[in-house]
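**Student:** Dropping a prediction and its sequence here:
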Amino acid sequence: MPDALPESPEDLTARRAASFGANAAAYAAERPDYPIAAVRWVLDRLEGRPARVLDLGAGTGKLTGVLAAAGIPAEAITAVEPDPAMLDELRRAHPGVTALEGAAEEIPLPDGSVDAVLIGQAMHWFDLDRAYPEIHRVLAPGGVMGGLWNRDDSAVPWVAEMKRIARSGFPVARGRPRGLPEHPLFPNVEQTEFPHVQPRTAESMAATIGTHSHVLIMDGPERDVLLGRIVDHLRATPETAEGEFDLPLITLTLRAVAA
């Protein structure tokens, strides 16, 4: 039997993008949320008018919860997510929010029906040639698009070493980089960063890394070895050896008003 053909970058990206649903409960339990300040910074572009907000690629509702904490009423929030298992977790956590199955490339909402589209940790998976026009379509005139990405603060030495271990032996390529180029429908993209933290233990930090797509697609024994190395590193590091510690995060945030 001939050897299997090597997996193409496109197929690998698609497999990683589809890996979350089978682990939706772990994603809901272990992934960080976002700073309220980042959400408010995006919505400031609405200049104080009431906001109907779409959480696009909403996953298990990490950003949905921050929208609610920022003062957006549940009835003004719609969450759209393509994976049914992720959507089930969102509905359990946020029963008052309208939650719809759908994708960024085909949003199940009428034209001009929202004032803001916010996207947490998901835009790099979108087919932007199709998603940008759809986002623009559902936005009311003067509406704003915002993207948020949490990343570990690698300026902290123990974090940098943890990330090196987590990436060892696997090419951690993405479908799109975090941070996006301007588009004619969304000119004048603004970008800033917000500090954030997530309380973790050695074990829960390893569990968080276990929800990353490049780890989810590993074989079970290989994944166990990798996560064990993460725990060993954290237990050997003074800042993280005993009990709970704060994982330092930086939340890259962009916003752009629809043309």
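**Tutor:** Sure thing, it's come through.

**Student:** Only C-alpha atoms from now on, for both contacts and neighbour counts.
**Tutor:** Noted.

**Student:** Distance-wise, check K62 relative to L249.
**Tutor:** Counting by Cα to Cα, to the nearest Å, the gap from K62 to L249 is 15 Å.

**Student:** One more: I230?
**Tutor:** From I230 to L249 the distance is 17 Å (Cα to Cα).

**Student:** How about G120?
**Tutor:** Taking Cα to Cα, one finds G120 at 14 Å from L249.

**Student:** what does D55 give?
**Tutor:** 21 Å.

**Student:** let's bring in a second model and compare:
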Amino acid sequence: MVRVEQDARAVLASSFGSAASAYAEHRPDYAPAAVRWALEAGGGRRVLDLGAGTGKLTGTLVALDVDVVAVEPDPAMVAELRRVLPGVRALAGSAEAIPLPDASVDVVVAGNALHWFDMAVAGPEIARVLAPGGVLAGLWNVLDDRVDWVEALEQVAGSAAIGPRDTLGNWRAATAGLHLPDAGVAARFGSPEQAEFPHGQRRTAESLVATLATRAGVLVLPEQRRRATLGRIRDFLTARPETGSGEFTLPLLTGVLRVRPV
């Protein structure tokens, strides 16, 4: 059963490269206040963006004027990151095999990526590259389902488009244990600190459909089900007064979890 779950996670985690350009165009960035909070306990400016994708978090880090290196396993995502942020050092690699020396960064951040890591392997690797006093911080953009129409959208869209980590309650549950599979690995890190920050993304009905189309659960759907899911979402958005006419702000929260190796 565990192997089946691991295989399913691997399929989902590897799905984004096929939509790298759409991901870069439509996924939201991260609340700057959340990123500052993630960094402030690290005691330095050397930051590793791990599982960087197309650079959504990397761009916010650059704007905060830190020394950032991005590591991403998918070649298509790396190529898109290099196109969008040509001044950033971007390396092919993974959380389980980080191509950096020991104690070479002050903070490791992961934007909507920590849940894909095999922390039994990645945990020691992250601890290896962190300098003494360093911090690991996971960030997640989640839909703010305290807003009525967002809660209704989640019900209409279903788990493939929204996913179990995209509601605030499930984000808290998913991050509470840092996704660590056993106490031996969990003991490498101290108790987590959590915070959340308001965020938003300007969207239209059509561009929000395009955003949800980049979710892993949608990317791996058979084409007929994928079209049906996105059509159902489009119908909902065009019928709602909040989203049916022109641009609107999609209510988001950027949630952060940060821990220190021990």
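**Tutor:** Great, that's in hand. Just so it is clear, the model here is predicted, and its values are computed rather than measured.

**Student:** Once they're superposed, what TM-score comes out?
**Tutor:** The TM-score (TM-score structural alignment, normalised by the length of the first structure) is 0.90; 247 aligned residues with a Cα RMSD of 2.0 Å.

**Student:** Of D55 and L249 of the first structure, which one has the most company?
**Tutor:** Ranked by neighbour count (other Cα atoms under 10 Å), D55 of the first structure and L249 place D55 first, with 23 against 20.

**Student:** what residue of the second structure takes the place of the more buried one?
**Tutor:** Using TM-score structural alignment as the criterion, D55 of the first structure maps onto D49 of the second structure.

**Student:** Quick one: residues contacting that match.
**Tutor:** Contact analysis of D49 of the second structure by Cα atoms under 8 Å, 6 or more residues apart in numbering lists 57-58, 68-71, 108-111.

**Student:** do the same with V138 of the first structure
**Tutor:** By Cα under 8 Å, 6+ apart, the residues touching V138 of the first structure are 107, 109-114.

**Student:** Repeat that for A51 of the first structure.
**Tutor:** Going by Cα under 8 Å, 6+ apart, A51 of the first structure touches 43, 72, 76, 114-116.

**Student:** How many residues are close by the aligned residue in the first structure for N141 of the second structure?
**Tutor:** Alignment note (TM-score structural alignment): N141 of the second structure maps to N150 of the first structure. As a burial measure, N150 of the first structure scores 24 neighbours (other Cα under 10 Å).

**Student:** Could you verify that N150 of the first structure is part of a strand?
**Tutor:** Yes - N150 of the first structure forms part of a strand when assessed by DSSP: H, G, I helix; E, B strand; the rest coil.

**Student:** from memory V108 of the second structure sits against A131, does it?
**Tutor:** No - the pair V108 of the second structure / A131 is not scored as a contact, 10.1 Å apart, by Cα atoms under 8 Å.

**Student:** can you give me the strands in the first structure?
**Tutor:** 53-56, 77-81, 98-101, 114-120, 139-152, 190-200, 245-257 (DSSP state E).

**Student:** pull the longest helix from the second structure.
**Tutor:** As assigned by DSSP state H, the longest helix anywhere in the second structure is helix 223-239.

**Student:** against the first structure, where does that helix fall?
**Tutor:** With TM-score structural alignment as the criterion, helix 223-239 of the second structure aligns to 220-236.

**Student:** quick one: buried residues of the matching stretch?
**Tutor:** By 16 or more other Cα atoms under 10 Å, the buried positions in stretch 220-236 of the first structure come out as 223, 226-227, 229-231, 233-235.

**Student:** now these as a markdown table including distance to L128 of the first structure?
**Tutor:** Formatted as a markdown table, these follow (distance: Cα to Cα, whole Å):
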| residue | distance to L128 of the first structure |
| --- | --- |
| R223 | 31 |
| L226 | 33 |
| L227 | 33 |
| R229 | 36 |
| I230 | 34 |
| V231 | 37 |
| H233 | 38 |
| L234 | 38 |
| R235 | 41 |
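
**Student:** Out of these, which comes closest to H214 of the first structure?
**Tutor:** Top of the list for closeness to H214 of the first structure, among those and by Cα to Cα, is R223 at 9.7 Å.

**Student:** could you list every residue that touches that closest one?
**Tutor:** Applying Cα under 8 Å, 6+ apart, we find R223 of the first structure in contact with 210, 215-216.

**Student:** Sort out for me which of those residues are in helices.
**Tutor:** Those of the contacts of R223 of the first structure lying in helices (DSSP H): 215-216.

**Student:** how about the contacts of R223 of the first structure in JSON lines, adding distance to T201 of the first structure?
**Tutor:** Output for the contacts of R223 of the first structure, formatted as JSON lines (distance: Cα to Cα, whole Å):
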{"residue": "G210", "distance to T201 of the first structure": "14"}
{"residue": "V215", "distance to T201 of the first structure": "19"}
{"residue": "L216", "distance to T201 of the first structure": "20"}
